[in-house]
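Enquirer: based on what follows, work out the 3D shape:
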Amino acid sequence: MTNALFQPITLGKLSLKNRIVMPPMTRSRATQPGNEANDIMATYYGQRASAGLIVAEGTQISPMGQGYAWTPGIYSPSQIAGWQKTTRTVHAQGGVIFAQLWHVGRVTHPDNIGGVQPISSSALTAQGVKVFIDNGSQAPGFVDVVEPRAMTKADINQVIAQFRQAALNAIEAGFDGIELHAANGYLINQFIDSQANNRTDEYGGSIENRLRFLDEVVSAMVDAIGAERVGVRLAPFTSLNGTVDDTPVATYTAAGALLNQHHISYLHIAEVDWEDAPETPMSFKKALREVFEGVLIYAGKYDGDKAAQAINDGLADMIGFGRPFVANPDLPQRIEQGLSWAKHDPDTLFGGDEKGLTDYPLYGK
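Expert: I've put the predicted structure just below:
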């Protein structure tokens, strides 16, 4: 049943060895000061290079784009050099790796962005949302987010330019492509979802207007590095970080059609993966397949059989396995051979050192 995961697939101009994706997962191990990718991160991704595609952890495009302590950036020369360690290591192992580019918008705290007020589509606080700051200890200190200010047109143009430059920086750093983080309640999602956007200009109101920022960011990045090296992540049915859309099927089917016009390499759908969460409607998956012609990736609570079934049913082309990749660096081998999966230690997900990052063994070791 899992053989579908091990059929080769073409992604843009890349030939991938399997259809298993290691999706982006924040691990907060960047070197301080400077938020630079480092040697232990290179080891971590290199250990997992048997994935058909790795999408590296969310990487801020500017100092204002940072949501959590100790996450890596890709806007300074030293950050680019730091990421080159990872891309060289992954490529030496025969892997393919994209950078996930993000701006968190309102999902941050002034302590993480130099003391200034966060920006968003609108001056709406993400209710009940906490982020972690560096409180002087090894453990992250969680604090409530604050009210952002609504972005001006100048702010919007500046962030579009920052995304474009970050895409160029990612290619300079050796990445095979980039994934735009437009999911999980971060900045672009704050424009897309109706309950996070109360703008009255051309970036608010109708679905077309709420997708305009996404459209302009993708256009800028496609122009910079080519459509075949651009993917986008969306989260249609999650309410993460306080973003909710009143008509998600209509909104995200329209988003899929819009992204198809840009001929991007892939569309990555983050499904809800917590207990008792609603399933992504089959009607939506079929509608998305009809409007988007590129590679479709889904991630969320998949095992090998369920993943293979989604591919065999024609709904997905690749499947992401998030937390399983944390504790199973050889996850593709374990799936292919029907071996058991190790459990990750939740206490070592964010911050710290090699423990809980690079010390998970291969099967039987």
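
Enquirer: for the rest of this, base every contact and every neighbour count on C-alpha atoms.
Expert: Noted.

Enquirer: which strand or helix spans the closest residue to N241 other than its chain neighbours?
Expert: Closest residue to N241 apart from its sequence neighbours, by Cα to Cα, 6 or more residues apart in numbering: G185 at 4.9 Å. Assigned by DSSP states H and E, G185 falls within no helix or strand.

Enquirer: quick one: neighbours of G185, just the number.
Expert: Residues within reach of G185, counting by other Cα atoms under 10 Å, total 27.

Enquirer: G352 too?
Expert: Based on other Cα under 10 Å, the number of other residues close to G352 is 19.

Enquirer: now do the SS call for it.
Expert: Following DSSP: H, G, I helix; E, B strand; the rest coil, we place G352 in the coil state.

Enquirer: so it sits right up against R29, yeah?
Expert: Yes. Using Cα atoms under 8 Å, G352 is in contact with R29, at 6.5 Å.

Enquirer: contacting residues around G177?
Expert: Residues near G177 by Cα atoms under 8 Å, 6 or more residues apart in numbering: 97-99, 167, 170-171, 228-231.

Enquirer: what separation do you get for it and M25?
Expert: Distance of G177 to M25, given as Cα to Cα, to the nearest Å: 17 Å.

Enquirer: cool, and I319?
Expert: In terms of Cα to Cα, I319 sits 15 Å off from M25.

Enquirer: now Q127
Expert: Counting by Cα to Cα, the gap from Q127 to M25 is 23 Å.

Enquirer: how about the helices in the stretch 251-365 of the chain?
Expert: For the stretch 251-365 of the chain, helices defined by DSSP state H, counting those that start in this stretch occupy the ranges 282-291, 304-312, 323-327, 331-337.

Enquirer: please give me the structure for this one as well, since I'd like to look at both together:
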Amino acid sequence: MTTVFDPIDLAGARLSNRIALAPMTRSRAGEGGTVTDLTVTYYTQRASAGLIITEGVQPSAVGQGYPSTPGLHTAEQVASWRKVTDSVHAAGGRIFAQIMHAGRIGHPVLLPDGLIPVAPSPVAAPGQLYTHEGPKDFVEPHELTGDEIRATVADFATAARNAIDAGFDGVELHGANGYLIHQFLAPNTNLRTDEWGGSEQARIRFAVEVVKAVAAEIGPERTGLRISPGNPYNGIEEPAPDSLYTALVAEIEPLGLAYLHVKEVTEIRALTLALRKQFSGPFVVNVLTEGPTGPEDHKVIDDGVADLISYGALFLANPDLPARLKAGGPFNTPDTSTFFGGDAKGYTDYPALDG
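Expert: Sure thing, here's the model as predicted:
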């Protein structure tokens, strides 16, 4: 029986185990969306993961959704990430950059040159966003034109090339959690009636075009996609996700992608299993609730539901998580007050077992 501690081949590399660091926004980027020496330490500490997937990295200035998040659209940003990838590789790790365009999730105070957030349709997200100027109501986004949509697809491909130039082993496209790709997929955020919206086939088109463009730019074996069917986060409404996501996977399945990463949002696993059966490549699952000790989560590997399992908060608080899972603990408790922004506290100061 395959276990979570067995190696696996991915993107032409042998991963040491099937435990992945899930992508998590930490809002600790430096000037100009560059990453810092603290970021180098943070990811290197977690290099015992079979695969590291970074925090969301914006592919363009207008793609930024939160304060102090990093990018991959300037030479300075690319150079700063090279320090991360070199250090992770020196420690024996493998690392993918998650490319995340936030779409309507953002605010003009975060963006340069008078830009406003963009989206498939001019539908504001509910609620507020934390900024350095305090909480701000989400604004009505600019509805992307056809030409702007095609330019945005190109931005993803350029950012993917920049990621490879920065030394990453591949990229994960963020199609989950209510950000731009997800906004095109969902019927309440995509009200278009052109070729980019309306029918399910039209609503999946943007996701498919982004995946194809990135796969053509850097190779499908270095391209992953993350989805979260039915996830209501950031004001998304997907009352009947099954047919849309099976249609999406049917379109990308022939490409031979590095992996498909599914974030589960309900305890009903039927759609996950259906997508697993449909997708022939490596299949990554981020389980709904991370258990305190891990073995229950590992059943997704033991039972063949997934090839890899990704951990978020548990890995955030336990830099040596694979060793702790193998030993059965003990586990550090995540400090939620330090998840976003700040310095080394709650970022690089969680102790390892041998520390």
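
Enquirer: could I get the TM-score for this pair?
Expert: Overlay of the two chains. TM-score (TM-score structural alignment, normalised by the length of structure 2): 0.96; 351 aligned residues with a Cα RMSD of 1.3 Å.

Enquirer: how about the lengthiest helix in structure 2, which residues are buried there?
Expert: Criterion DSSP state H: the longest helix present in structure 2 is helix 146-165. By neighbour count on 16 or more other Cα atoms under 10 Å, the buried set for helix 146-165 of structure 2 is 149, 152-164.

Enquirer: can I get the helices of the stretch 251-365 of structure 1 in a markdown table with distance to I269 of structure 1?
Expert: Conversion of these to a markdown table gives the following (distance: least, Cα to Cα, whole Å):
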| stretch | distance to I269 of structure 1 |
| --- | --- |
| helix 282-291 | 10 |
| helix 304-312 | 13 |
| helix 323-327 | 16 |
| helix 331-337 | 20 |
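
Enquirer: redo those helices as JSON lines? Include mean neighbour count and distance to A150 of structure 1.
Expert: Shown next, in JSON lines, are the helices of the stretch 251-365 of structure 1 (neighbours: other Cα atoms under 10 Å; distance: least, Cα to Cα, whole Å):
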{"stretch": "helix 282-291", "mean neighbour count": "16", "distance to A150 of structure 1": "31"}
{"stretch": "helix 304-312", "mean neighbour count": "19", "distance to A150 of structure 1": "40"}
{"stretch": "helix 323-327", "mean neighbour count": "21", "distance to A150 of structure 1": "34"}
{"stretch": "helix 331-337", "mean neighbour count": "18", "distance to A150 of structure 1": "43"}
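
Enquirer: which among these is found nearest to T348 of structure 1?
Expert: Across these, T348 of structure 1 has its closest neighbour in helix 323-327 (10.2 Å, Cα to Cα).

Enquirer: what does the closest one correspond to over in structure 2?
Expert: Aligned using TM-score structural alignment, helix 323-327 of structure 1 spans residues 313-317 in structure 2.

Enquirer: distance from the chain centre to the matching stretch, please.
Expert: 16 Å (Cα atoms, centre = their mean, to the nearest Å).

Enquirer: show me where the stretch 51-200 of structure 2 has strands.
Expert: With strands called from DSSP state E, counting those that start in this stretch, the stretch 51-200 of structure 2 shows them at 51-57, 95-99, 118-119, 128-131, 134-137, 142-143, 170-175.

Enquirer: can you lay out these as JSON lines showing distance to Y347 of structure 2?
Expert: As requested, the strands of the stretch 51-200 of structure 2 are exported to JSON lines (distance: least, Cα to Cα, whole Å):
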{"stretch": "strand 51-57", "distance to Y347 of structure 2": "13"}
{"stretch": "strand 95-99", "distance to Y347 of structure 2": "18"}
{"stretch": "strand 118-119", "distance to Y347 of structure 2": "31"}
{"stretch": "strand 128-131", "distance to Y347 of structure 2": "19"}
{"stretch": "strand 134-137", "distance to Y347 of structure 2": "22"}
{"stretch": "strand 142-143", "distance to Y347 of structure 2": "35"}
{"stretch": "strand 170-175", "distance to Y347 of structure 2": "22"}
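
Enquirer: identify whichever of the ones you listed lies nearest to Q278 of structure 2.
Expert: Per Cα to Cα, nearest to Q278 of structure 2 of the strands of the stretch 51-200 of structure 2: strand 170-175, 17.9 Å.

Enquirer: run the angle between the closest one and strand 95-99 for me.
Expert: 30 degrees (axes from the mean of the first three to the mean of the last three Cα atoms, to 10 degrees).

Enquirer: ok, the equivalent of G256 of structure 1 over in structure 2 - contacts?
Expert: Using TM-score structural alignment, the partner of G256 of structure 1 in structure 2 is V249. For V249 of structure 2, the contacting residues are 275, 278-279, by Cα under 8 Å, 6+ apart.

Enquirer: distance to V78 of structure 2 added to these, as TSV?
Expert: Output for the contacts of V249 of structure 2, formatted as TSV (distance: Cα to Cα, whole Å):
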residue	distance to V78 of structure 2
L275	34
Q278	35
F279	32
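
Enquirer: what does K277 of structure 2 align to in structure 1?
Expert: Checking TM-score structural alignment: K277 of structure 2 goes with E290.

Enquirer: hmm, I was thinking of D6 of structure 2
Expert: Checking TM-score structural alignment: D6 of structure 2 goes with Q7.

Enquirer: tally of neighbours for that match?
Expert: Other residues close to Q7 of structure 1 by other Cα under 10 Å number 12.

Enquirer: can you check N260 of structure 1 too?
Expert: 17.

Enquirer: kindly report the same for K365 of structure 1.
Expert: 5.

Enquirer: show the contacting residues for it.
Expert: K365 of structure 1 neighbours (Cα under 8 Å, 6+ apart): none.

Enquirer: equivalent analysis for G294 of structure 1, please.
Expert: By Cα under 8 Å, 6+ apart, the neighbours of G294 of structure 1 are 260, 263-267.

Enquirer: which of the residues you listed sit farthest apart?
Expert: H263 and L267, at 10.3 Å, using Cα to Cα across these.

Enquirer: between these two, which one's more packed in?
Expert: Neighbours per residue (other Cα under 10 Å) separate H263 of structure 1 from L267, with L267 holding more: 24 against 18.

Enquirer: please name the residues that touch the more buried one.
Expert: Contacts of L267 of structure 1 by Cα under 8 Å, 6+ apart are 231-234, 256, 294-297.

Enquirer: residues in contact with the equivalent of Y266 of structure 1 over in structure 2?
Expert: Using TM-score structural alignment as the criterion, Y266 of structure 1 maps onto Y259 of structure 2. By Cα under 8 Å, 6+ apart, the contact list for Y259 of structure 2 reads 223-225, 281-284.
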